[in-house]
Structure formats: C-alpha cells, structure tokens
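Q: Predicted model follows, preceded by the sequence.
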Amino acid sequence: MKSIDYAVKLAKMGFHIFPLLSDRKTPPKGMHFKESATRSVTALVGWFDNTDANIGIFTEKFGDDKALIVVDVDVKDGKNGEQTLLKLELEGFELPETLAQRTANGGRHLIFASDAPVRPGANVLGKGLDIRSGGSYIVGAGSVIGSGAYTIDDTPIADAPDWLIERCRAVKEKSTVEASIVEGVDHDRAATRVIKYLETEAPLSIEGQGGDETAYRVAARCKDLGINESGCAQLMYDHWNERCSPPWAYVALLVKVRNAYEYGHEPQGIAAPEAEFKPVPTPPGAPQLKDPIEALNDRYAFVLAGGGAQVLWETTDANGKYKLDHLSLGAFHADFANKKMVVGKKEQSISQLWLESKGRRSYAGIVFMPGQQAPDRFYNLWKGFQYEPAERYTNHPAVEQFIEHARDNVCRGDVVLFKWLIGYFAHLVQRPWEKPLVALVFRGGKGVGKNALVERVGTLLGGHFLLTSNRRYLIGNFNGHLENCLLFTLDEAFWSGDKQAEGIIKDLITGREHIIEHKGEKPYSVDNRTRVCIIGNEEWLVPATHDERRFAVFDVGDGRKQDREYFQSMREGMEKDGYPHLLRYLMDFDLTGIDINLAPVTNALLDQKNESLDPLHQWWLDCLEEERIVGSEFGGWPEDIECERFRAAFKRYVKDRNVRSRVPEDRAIGRLIKQCAPGITKSRARRGDELPYVYHVPRVEISRTDWEKFIGHKVRWEQ
C-alpha cells in the first residue's frame, strides 16, 4: 500500500491525519498540525498522492467528538516499556485489548478512545510508558523510519479505563505533591510515631467492610506522620498487617501505600511535631550537613545474601571508576571504630547506630537485572552504562574506524559476518538482560587489533566489564567479580585440554545462574547475564566439539598489523567524545534477522574443532586427508579391513605421536568411528580357514562427505 492508501484508511477509522516529512517524525516546515489535521479525503490526496510522506495522527481528536489516549510503549535507549506494562498488570492496573500499532523500532502504540484529552508526558505510567493525547501526535501506520515500518492491527479501539484517565490527570499534581515534604522531619522519630500509631490506634483492614479504603487511609496517616514510602510499607507489614482479616500480600500492600503517597494531597510529615517549627536557616557559606544515617545511606547498604548479612559499600577505585565492595559486619564496624556520636549522655559507634536505625538502607537480597527495574526489596547490581548516548549518530571518525576494523580486519570483508558481530555488540546494549548462549573468540597474531573492538565496547559498560589475562579469575575459588559482569574477557588465553577450565567456561557461557562466593561470606546466587569473550594467538583457544554451538570464532586479519597510530587514534577519539556516539550507533543498530544464539560457521571455528578432536577422530581425519589407513601397511584406500588390523593401525598412530591421554579402549573404537563414519559396516569374512570380523569401508569420497556432516563444515581436501 502507498502512503495515500494508509492515510485514507486511517481517516475512515476516525483518525485526524496530517503529513510528516519522508523518513522523519516531524511535520513539514510551516505545517500547523493542530489546525491542519483532517479526515477529508480531498485534503489527504493533496498531501499524500504520489509522495512518500510519513503520516501523523493528531491525538487530541478522534471521530466527531472524542479524543485519543495513546500509551507509547518504548523499548529503546535502555527503556523496557513492556516490562513496566507487565509490572502494572501484576499490580492490578490492566489495560484492555485495543487497537495497536507496531513502531519502526519495535515499540508499540496502544490506542484508546476518551471523552476528553489528557496531558501528554514521558514516563507517565513508569519508565518506558509515555502518554500521547492533548496537543500531541503519533506517527501512523504506513510510515517508514530508516529500515523500519509502522504497522497496525485490526483490533477495535477500546475506551480508556478509568484508572488510566485518573493516572494521566494526576500527573499535573503529582510533582507538586512529591516535592512537598516537611523539612526537618527526623526519620527515626517518625518511625517511632508510626509504630505506635499502627500498634495502638490504626483501624484494621477487614474484607467486606471497606478493607481497601482502610488500608489506604492507614498508609496516608503514616505518610502524614513523616515516614517515607518504603518505610511505611515495611512498618505496616511488620506492625499492622498480621492483625488484618485476611492479611495483605506484601505486593498488594505496596500498591495501597504507593497510591497513598502518589495521590495524597498533604505533604509528607504534615502531622509531625517538627511541622510546627521551622528549621533555623543555615548561614550563607556554611557546609550542608546531613543526618548521619542519611550520609551513610548514600554509600552503604545492609543486605541479606545466602543466609548471611553483609554491608555493601558503593565506592570508587584509584582511577575514579565505580566499584562495589562487600564488607563483613566486622569489617564495617572496624572501619568506623574511631567515629563516635554522643546520644543522650552515651557515646556510641556511628556504624552501630546505623545498623540499629529503622531508616538504614536495607535489602532482602542481591539481584543483577541489567536494563531492568528490580523490585524495591532487592539491591540491583546494575549501575547503567558509563556514558549517555549521543542524541543521534553522525559518522564520528573514531566510530567509523571501529566499524572499518570490524568489517575489514576482524571479519575480513565478510558483510554477513560483520552484521552478526555488530549485532552481538548491539544486543549487549539494547537488551542487556537477555543472555546469549554464544561466546566470541578472536584469534590472531600480535599487533593485529584483537582487543580493539572488545575494549571499546567494554568501556561503555564501566564496572560491568572485566578484561583479564589471569586464569584465577576463571578457575579461582572466589568469583565475586562475576556477579555484576556483563562482558568477561580472557586475554592471551590458551587451551591445553584443561578439563576443569572447560567445564567452567561452558557453564559461564550457557549457565543460568552464578553461585557467587566472596571470601569469608556465605555464597548466594544471581542471574548469569555474562557475555564471554576469549582472545589469543594460540592455535588451540577453545574446547570446540564437533557439533559446537557455543563459540563464534574470528581469525583477525593482518590489515592493520602493528599500526599503532591507527589504534591509538581510535582509542583517543573514543575517549575525547566518541563513546556516546558508539553507544548511539549500537543502540540504533537494526537486529532484525540476527540470531545471536546461532554462531556463524567460520573456517576459524573449524580449526578449533580440529584442534579439539579426540585421538581417534584426529586419526580418522588424517586417514581421509592422506587417502589411506594411517599406521597400516596398506598403500591406498581399502574396501575392507580386518577389525583387529584397523585397531592396530590406530594404536600405532597414537604410539608414534606419543599420545597418552584420551586414548579409547578397543571396545570403544568401533562406537567412536561410527560417529564420524556411519557408512562403515562390520561383518565376518572368510580369510583362509578363519572368519574374522572386518570393517567394510565406503569409498573415500563418501567417507569424506560423512566426515563433513559430522564436523558441520565443508572441508577443502587436498587432491
């Protein structure tokens, strides 16, 4: 369909239409879309006939006397509107099925009808859920942005639910209410007041007797007494909920508390005694002093993990890079042993006061949810990207060098391979919460730039990137460095049949969880979101089986070998102002048609498979290459051979090469050879007076074809 066809179709559905620039989301210069939007076919023909203009839908009007409320589900730039939508549904705020558009970048427009427009805004319903309504517009179906197109389904338009309209109307007042908090309210005193109220005065919530309204009113009163939202939920759960009939589930109670804090009109702390006295103003130039508990909350958090307790310390290393330290309670107290406070007439340790304070920052567990919002009760190890993305990508010189090196040297000009590799990196920043089951492997000589791509992408991740050449970070007993690692890179790696390391590597690539163990602390588990990269110049880098699916192996070319100026220019350009552009380039990269869980078939992967072959399969490959049974007295390819002579040839082969490990016993040889040579059959044959078992061997051409099926690659056989 052409633009005019889409425009007319949308107008007949009741939408008020106006033109947008081709491949853009903006109206033409001078176009006043609020006044110009129409359902007139004559006007639409004038705008869209024989043009490739995009289509705008004015959301303030719909039909003759209605308006639109559009929920814009955003899934780019680190947002996950679909996740927020699911969270709303779990909290009881469900949207009815309605007409929907799929946007060019994979998002959605959920379109509802309303008697009147509401105020539009970003993140109105949560991160990634914007509202388009009064005075705004959306891009309509039939429009094209880059390589993506807007499409629409045929579901009837539903009326906007009441809760959605109320939420949107509350946006205007919300910021005023949230910002309105009585100054000087002491958190610990507020907690004491709230506990007394909950235990002695608060009405109980009883099902069938206005229990919902009671819970809301109790939460609102707690807010008035000065406690913050998270403290209110916890105190209501601990000191009030159990006596309700029936008790509230914690998640349901959170919803009631959140509503009281979002939609209550009085500021937090209005009923606190402190509200009657204005704080003494701080003299100009005097330092802004924080409450000691709040000051410690800025850097420390108490957390339960693995059945034990510890303190998290959010700090920086010597280079100013963010890092998270796990402190035992003993170490935490030791650090603050020389810092005391006088409480009443008694001197107490600040660390002990903080631990005993109801206002301390506390979590019930540790999670790693990159790019996602963790439940409030859990500490999320994800701290975001090191840089903010550029507003748009503009062919930055350092990023262009990155692209050139990836395409021409790492992928050796293979455009399909290049698209897969960049897609792998793009997936890392677009969907960090989705773990791929494939690891990257870069093999090449010294100075060819094996590290260049990974180090540039890793810098975007800040503390979520680890590059190391020390094997203890792979096989050591303590693995806390993996708990928040998105990209783990082993530099100058080599493989020498280390079975311990093999199991760890493969679990790191495909395992669902990390069992994290810090020295002196109880182990606990977090989700494994780690991508693995292996870099080296050895022939055998990874343990690749014949049917390997875990490794994407690249042989880096010599096109920029020892070109220090080139790689220095790329690095310095990135450090100057290139990293935001690299992040934008990867965020905007189209992942359509790219399966990052399907490793590309490369000659470099075949090399790793050959290096990883067990002795019997290596011997058979040598037989196929030399067109004879290596180790036997035959000079050519046999039609049949006695099983005993077949086994003897293999044993002579491994003995001549001093192979001692992984050599199969006689009874296993027949089973193993059938894996790679299924055409071989076994029967008895007359040999003089004897009837020995013999192997009937297909022609070498057939045997080679069977081998290629076994190894998963076409092989260049020497003629």
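A: That came through fine. Numbers count the residues shown, from 1 in each chain.

Q: Could you use CA atoms for every contact and neighbour count after this?
A: Will do.

Q: which stretches of the stretch 251-400 of the chain form strands?
A: Here the stretch 251-400 of the chain has its strands, by DSSP state E, counting those that start in this stretch, at 300-305, 308-316, 322-327, 340-343, 346-349, 362-363, 365-367, 378-380.

Q: Dump those to CSV, plus distance to Gly81.
A: Output for the strands of the stretch 251-400 of the chain, formatted as CSV (distance: least, C-alpha to C-alpha, whole Å):
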stretch, distance to Gly81
strand 300-305, 28
strand 308-316, 28
strand 322-327, 27
strand 340-343, 46
strand 346-349, 45
strand 362-363, 25
strand 365-367, 20
strand 378-380, 18
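
Q: Compare those strands and report which one is nearest to Glu502.
A: Each of those has some distance to Glu502 by C-alpha to C-alpha; the shortest is strand 365-367, at 26.5 Å.

Q: Name the residues that touch that closest one?
A: Residues outside strand 365-367 that contact it (C-alpha atoms under 8 Å, 6 or more residues apart in numbering) are 303-305, 374, 377-381, 526-527.

Q: wait, which of the strands of the stretch 251-400 of the chain is closest to Leu508?
A: strand 365-367 (17.2 Å).

Q: from the contacts of strand 365-367, which would you call buried?
A: Neighbour counting with 16 or more other C-alpha atoms under 10 Å marks 303-305, 374, 378-381, 526-527 as buried within these.

Q: quick revisit: looking at the contacts of strand 365-367, which one is closest to His16?
A: Ala374 (39.8 Å).

Q: OK, contacts around the nearest residue to Leu486 once chain neighbours are set aside?
A: Of all residues not flanking Leu486 in the chain, Thr530 sits nearest, at 4.4 Å (C-alpha to C-alpha, 6 or more residues apart in numbering). Going by C-alpha under 8 Å, 6+ apart, Thr530 touches 435, 482, 485-488, 508-509.

Q: Check it against this one:
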Amino acid sequence: MAVVPNYDASIEFLQKWRAKGPWILTAIEPDRKGIATETLKDEAEVRTFLEEHGDTRNIYFSVNPTRWPINKKASREDIASLDWLHVDVDPRNGKELKDERERALRLLTNPPKGIPKPTCVVFSGGGYQGFWRLEDAMEIEGKPDAYALAARYNKQIERLYEADHCHNVDRIMRLPGTINRPDEKKRKKGRKPTLADVIFFDEESYPLSTFTPAPEVDSPSGGFTGRGGVSISGNIKRLSSIDDLPDDLPDWVKVLIVQGFDPENPGKFESRSECLFAVLCAMARCPTEIDDDTMFSVITDPDFHISESVLEKKGNAEKYAIRQISRAKEVAIDPALVEFNDRYAVIQGIGGKCRIVEEVFDPGLERFKLQKIGFDDFRNAWMNRKIQIGEDKNGNPVMVPLGKWWLEHPKRRQYRAMAFEPGIERDDVYNLWRGFAVEAKPGEKHESFLTHIKQNLCDNDPEVYDYLIGWLARLVQFPAKLGEAAVILQGDQGTGKSFFAKTIGTLVGRHFLHISNSSHLTGNFNAHLRDCVFLFADEAFFAGDKRHESVLKTLITERHLVIEAKGVDAEPARNCVHLVMASNEEWVVPAGFGDRRFFVLNVSDAQRGNPGYFRSIQADLDDGGYESLLAFLLAYDLSDFEVRNVPKTKGHDQQKKYTMPVEKEWWFQKLVEGFLAPAGSGPSWPREIPKEDLYSEFVDYATARRMPRITSKTAFAKVLSDFWPGKVEIKQYRKPVEVRLPGGRLEQRSSAYWYVDIPPLEDFRKKFEEVSNMTIDWEKESKDGREETSDPGF
C-alpha cells in the first residue's frame, strides 16, 4: 500500500513549533541534486510548498529561526537565536532495524542522567529525533562565540545519546507528516518510503541552565590544531552510494573507504589511521575536486568502515577529522609541508616580535610548552635538508634549504596572534586552550571522591562543602575567568591534599600545573602560566616572604598577568589561574583581618596512612569516575554561587593568628590572658591604667620577640584604637612632687599623669572578634596559652 503524506499534520506541527511563524522549509531530492528553500509566512504558503515538492522530495524544517527571510539553506551565520536543542538517534549499522528503532525510542523517552525528557519526539521515518524547547531563547545573531557555544549544548546531548553528528545550530530536521524517501544506498538495504510522524509534543520548556555545554577534549599529544583552511558546513550530507564519488578517484581508494582496509593486501597499512590518511590524500589529489564536506562525510559515515578510527575518538572526532583533511591537502602539495605544519607555526606577534613556535614536552613540568625560535635559528637548524623546487634550463634539479622553503611557502601554518581563549575558535589566532582531558559522562563513580571531600577536607560542614564544590564547578564551567579566591589545604602528610588536587588536575589535563618550587612562580620567566587554569602549589610558598605575598595577590586577584618568556618582551595576558595551595606547615598564607582571598581548610588526618582508602577511590575514578566528576561539575547550578563570599573556617582564623603583626599579636595575647596590669600593680583587668604603661608593656613584648623594629607610640596608639570598644577616654591626675629650685630650695608642685579608662574585658573581646572577623573560643585559647610556657607572650 502506497504511503501518503499528511500535510495537515505537518502544518499543525509547525504551528506548535513556532506559533506565528515564519517557517523555513527545505526540499531535497533523494539524490541530493536538487534543493529548494523558502521562508513561509502562513499556512497557505506552507501548504503550497508541500504540495509542490512533497511528492518527490524529502521535506525538512529549520530548527531555529533565522535573522532574515532566506531562500537558500541557512548557515550558522544566518541563525538569530537558539530556541530549541535537538538530537538525532538513528539506527546503528549492522543491527536489526526494528530493534534499533525501539532502542532509539527508549533512549528518548527515558533520557540519560542529566538530560530531561524531550518536549517533542519525532519519528523521522528512519530513526527518532528529540527536541527540547528553551524557556528563553539564547541570542546568536551571527556571533561566532554564540553559535559555537550553542552547538556545544547540542553536542553534549549528542555525546550522551551516542547519536549522529548533528549539533549545528543551523540544523534542518525531517518535517512530520511528510514522507522519508530513501536514497539509492538505503533502498538497496531494503528501506522503503515511510511517513514521518510526531510521537509526542508536550508543553514543557526548560531553562538553558538545565543543560550542559560539551567540554572541549584535549588531543592526547602535542602539535597544532585548528581547521587549517578546511571549511565544513553545518549539515553534512551522506553519500547515497560509493559511486557518488568522482569516476577518476581510483577504485582501490573506494575499496578502502568501504572496507576500511585493503582486502588484497591486509597488511599493507600498519594501522587504521594510516589507511584513513591514504584515502584522504588520494581524495585531495583527485583530478575532479572533492570538497571538504564530502571528505568529512566519507570519513565520519558509519556505513563506511574507513570511519572507524575517526568515530572511536567520540567527542574529539570532529576536530580529528578536520585536522586529517587539512593534513591530506597539505601532503597533496608536498609531504614536507604537512611535516612542518604539524610541527611548527609562525606567530606574527609574540612580545612585539614575529616568531616560529613549536610545542615540546617539558619533562620537568610534565606538560607541553611552547618553544619560540627566531627565523635565522630556524633556517640554520634545517639548512642540512634540501628540497627540489624545480629545474634549471638544463633540466637539473633546483634545490633550496628546507627551512627557507617552508618559511617562504604561502601555505605555511601562520597566525596573527597567540591567546588563551577557552571556548573560542578564531582562524587567525593560535589558541593555547586545548580543552579538558576527559569527556563528560554522567554516572556515579565520582561519588566516593565527593565523600572524601566532604568528610576529610570540609569536616562535614555543608556550607564549606557547597562552597568548595561551587569553586570547582566554576573552574570547569568558566575556565577563562579569574579564580578570585584560593583554596588552602593545611594538614599532615598522607591526608589526601595532593590526591584531591591531582584528581581535579586530571580533568584539566595540560592546563594543570603542579609546582613544588617557588621559583616557578617568583622567577624571571613565567610563560608556563599563560595557559594555566589550575595551579597546585605544593609546599611552594613561605607565608612570611613578602615577595611570595606579592605573587599570591597577583595570581588570585589581578585580571592580567605580565608574562615574560625568554628572548621576547614581557606582555600582559589574561589571568585564568585557579589556585590550590597545600602545606604541612602551621602558617601557610598571609591572611589579614579583612582577607577574603583564602578559603582555608584544615584537612583531617582520619585517613592518614590508609592506602587502601585512597586506592578504592582511585579505582572508582579509573572506572568512569573522572568522566562523571566532570559531568557533575559542568551541570552544577552556580546561579546562587558567589566566589568572593568565602565561608569563615577555623583554618582561616588560624592563619589570621599566625599573620598578625606584633602589635596586634600582643593585644590578642592580652585579651587571651585577661591580664593587662603590670605584675603586682592591682587587679588583673583594671578600670584604668597609666597610658605609658600600655606602650611599655608592648615594647617589652616586642623586644622579647627580637623584633628588628619597634612600632612608634603614634602607630601603636592607632592600632590599639581600632580595637577599642567605644571612644578612648583619657583622664588626667595630678600629684604633688618636690622640685629643687636654683639655690637648693625645695618647692612643692603638682605633676600631671595620664590614665586611660579601660572598658570591661568582655567588651574588648567582642570588639576584637568584630574587627578581625574571627570566631574565638577565649577559654580554649587561654588554656592552650598556659600550656605554651616557652612562649614569651604567655
């Protein structure tokens, strides 16, 4: 029985999709040789379009609205806003079609963890498509940063469903009520024309914050990334048959595409990636030009076995495919070009100079770094290799040094500038951002690590735990932002401080830097900080060193760092450092009374010396825990999180005590002792005291501590007044004194003595807590102080 379209259902669907239109419909012939696109304003125009094209063509609608009416297939630059998220779950190759369709529908009606139920599910006639309506559209308006971010939201859904490559914002999808007309390749597999239909269409809308953008995933090795002149459109069309490729593409290439290896010589290629590259090089050299979209389609089409080495890269597949196409096109020019473009790039502006850069692995820092090379040094390094550029009039080869040839080649890899820009891709900027080291996949294997954080780092304090998780989530969701607060871990060895930091560092990959030598931060050259997102300073700072204090302030609070590399001028760069410090010492950071930069945690020693405890957590992390931890942090709601609202902790108060300057320390000890008067002079906390006695006591204290400089009376009075409850009241008393006059006669006179009114001890203690922003157990402090008999202040 012939399948007939249902255009009433098509119109009803479009009116639900975008009630007042307009609607952009595209009609494509099954062989893809004929395409028509129109922007339609009302029901009558829609019906006319459907009746004109629906009998012979496949009909699609634009998921998102365009900035203006169009009569061609939209590009991402045409899209006005992201109104819907989408996913396309098609049957997998080699499986029963009926079973695969049931699997796809189950996935969409029972979404993976972290994904809500779709607003709408459509049976496309092949597989199933899911759509999520957004409460508020995300503006795009042709902005590259915006459409790249929008695509990442779709890409994360695509990854979780292990669905087809279709995350672009200019996506067109099958219109329900029309007929899915299979191409020749699908007809040969038994596919028949099938009516596309709506499975359900609810009223549910979701805030964009419900979803997580896909993190960019780093490639496992160094080298340059980017499109390298490759242009891939938003909607990749699959070939209906291998015969769609040009006739002058050799048959052996088509065999490799279909089979994924050479059946006549199975050992010809050492790996699938080598076979892939041979195919791409042949396509790049084909006399009939094969465009980038077709090359990309071939090597990502699961129907062709040549795609296997690409698709196994999963989240990194698109970037990998584009780079391989770029390399093949370079090889078509000359193999030496791809060799050098893989290894080197020219940056026009680095510290005011044009330099060649190379990514090299630094075994000391255990990460890749950029090596900068001058043009003369580069030419000298490669003068021992020559390349032929032609022949002279006698037919003799004309040879030039390879380094000179590459520098003068118009296709050498070159960028206008270098920057660290997470989530942004610009063709003329060498971006130091490489993405995360793992893919985000919801799961439960990270929960034992979170329990470790809660119990051993946060002492089961919910406010402290929530802040730390928020700090980590902000790091992965906004890696380009300044850290603004540092996490300080103080505790004994073996308690899990480094375990915590290295676990987070594993997510960040090459943008994690672990240092234990302060010279890596205070030395003259600091280029390694340019692309650092997560810095773990392990016993690398001394709180009493003013130079270290200055570096700390810059790393935590300054928007820009001055980056200085060897051989080039210093230049400012964005500061993206999120700092974690760990130390076994009691005094870790210089924390003043008004400090809000340090989030200090006293790490519990409950699991110290318990390797089995940490092995168990590590096993969970290795079994998908890293991926689920990244997914958890990416999905964490930060709407109520403010990084500068650092919770008060006992550890922070402790650091404040160690940081007090001597005059504040003296006064604090007096409040702890509850004893102000000199020995034998009266009550321990008198109602008044001679003004000079206060300063004398302080001088004795500072002298006993061998302070190199004693605070002046004026400065001392200013400090003390800050801690005084209410106004400082000074009284004058006069007492008789005998004065010997010239000639030896004694005369009775009076002399003035200045006394200070002393408020009650409890008032002083409350004022100290208020000024210092500390919570102090005075009774415990007094008891602890009496036990420290060797301390001159007690």
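A: Nice, thanks for sending it over. A quick note: this is a predicted structure, and the numbers were derived from the prediction, not measured.

Q: returning to that earlier point: could you identify which of the contacts of Thr530 of the first structure has the most neighbours?
A: Of all the contacts of Thr530 of the first structure, Leu486 has the most neighbours under the rule other C-alpha atoms under 10 Å, reaching 27 neighbours.

Q: Residue in the second structure paired with that one?
A: Under the alignment (TM-score structural alignment), Leu486 of the first structure maps onto Val533 of the second structure.

Q: Same question for Ile516 of the first structure.
A: When the second structure is aligned by TM-score structural alignment, Ile516 of the first structure is paired with Ile563.

Q: There's contact between its match and Asn575 in this structure, I believe.
A: No - counting by C-alpha atoms under 8 Å, Ile563 of the second structure does not reach Asn575; the two are 9.8 Å apart.

Q: Show me where the stretch 601-719 of the first structure has its strands.
A: For the stretch 601-719 of the first structure, the strands defined by DSSP E, counting those that start in this stretch cover 640-642, 681-684, 693-696.

Q: Show me what counts as buried in the second one.
A: Under the neighbour-count criterion of 16+ other C-alpha under 10 Å, strand 681-684 of the first structure has Lys682 buried.

Q: what packs against that strand?
A: Contacts defined by 3 or more C-alpha pairs under 8 Å, 6 or more residues apart in numbering; DSSP states H and E place strand 681-684 of the first structure against strand 693-696.

Q: Mean per-residue distance, the strand it packs on versus the second structure.
A: Comparison of strand 693-696 of the first structure with the second structure after fitting gives an average deviation of 3.3 Å (mean C-alpha distance after the TM-score superposition for the first structure).

Q: just how off-centre is that strand within its chain?
A: With C-alpha atoms, centre = their mean, to the nearest Å as the basis, strand 693-696 of the first structure stands 55 Å off its chain's centre.

Q: Helices of the stretch 301-450 of the first structure, start to end?
A: Ranges of helices in the stretch 301-450 of the first structure, per DSSP state H, counting those that start in this stretch, are 329-335, 350-356, 397-404, 415-430.

Q: Which one of those lies nearest to Asp622 of the first structure?
A: Between Asp622 of the first structure and the helices of the stretch 301-450 of the first structure, the shortest separation by C-alpha to C-alpha is 29.8 Å, and it involves helix 415-430.

Q: In the second structure, which residue range corresponds to that closest one?
A: The aligned range for helix 415-430 of the first structure is 462-477, by TM-score structural alignment.

Q: Just the buried positions in the matching stretch, please.
A: Applying 16+ other C-alpha under 10 Å to stretch 462-477 of the second structure flags 464-465, 467-477 as buried.

Q: what's the closest of these to Lys731 of the second structure?
A: For these, the nearest to Lys731 of the second structure is Val464 (47.6 Å; C-alpha to C-alpha).

Q: distance of the closest one from Ile776 of the second structure?
A: 18 Å (C-alpha to C-alpha, to the nearest Å).

Q: Same check on Ala328 of the second structure?
A: From Ala328 of the second structure to Ile776 of the second structure the distance is 68 Å (C-alpha to C-alpha).

Q: These two: who's more crowded?
A: Using other C-alpha under 10 Å, the more surrounded residue of Ala328 of the second structure and Ile776 is Ala328, with 23 against 17.

Q: Does that one belong to a helix, a strand or coil?
A: For Ala328 of the second structure, the assignment made with DSSP: H, G, I helix; E, B strand; the rest coil gives helix.

Q: Quick check: it touching Cys281?
A: Yes - using C-alpha under 8 Å, Ala328 of the second structure is in contact with Cys281, at 4.6 Å.

Q: Can you show me the strands along the stretch 151-300 of the second structure?
A: Taking DSSP E, counting those that start in this stretch to define them, one finds strands in the stretch 151-300 of the second structure at 172-174, 179-180, 194-195, 197-201, 205-206.

Q: Serialize the ones you listed to CSV and add fields for distance to Trp666 of the second structure and mean neighbour count.
A: Shown next, in CSV, are the strands of the stretch 151-300 of the second structure (distance: least, C-alpha to C-alpha, whole Å; neighbours: other C-alpha atoms under 10 Å):
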stretch, distance to Trp666 of the second structure, mean neighbour count
strand 172-174, 73, 22
strand 179-180, 84, 26
strand 194-195, 85, 20
strand 197-201, 72, 17
strand 205-206, 58, 16
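
Q: so which of those strands comes closest to Asp492 of the second structure?
A: Ranking those by proximity to Asp492 of the second structure (C-alpha to C-alpha) places strand 205-206 first, at 46.4 Å.

Q: And the contacts of that closest one?
A: Outside strand 205-206 of the second structure, the residues that touch it by C-alpha under 8 Å, 6+ apart are 119, 132-135.

Q: run the last query once more with 6 Å
A: The contact list for strand 205-206 of the second structure, computed with C-alpha atoms under 6 Å, 6 or more residues apart in numbering, reads 133-135.

Q: again, but for stretch 595-610 of the first structure
A: So stretch 595-610 of the first structure is contacted by 424, 436-438, 544-546, 549, 552-555 (C-alpha under 6 Å, 6+ apart).

Q: Now with 8 Å, please.
A: In contact with stretch 595-610 of the first structure (C-alpha under 8 Å, 6+ apart) are residues 417, 420, 423-424, 436-438, 539-546, 548-555, 618, 711, 713.

Q: Of these, which belong to strands?
A: Under the assignment DSSP state E, these contribute 551-555 to strands.

Q: Looking at these, which one is closest to Gln101 of the first structure?
A: If you rank these by distance to Gln101 of the first structure using C-alpha to C-alpha, Ala552 comes first, at 36.0 Å.
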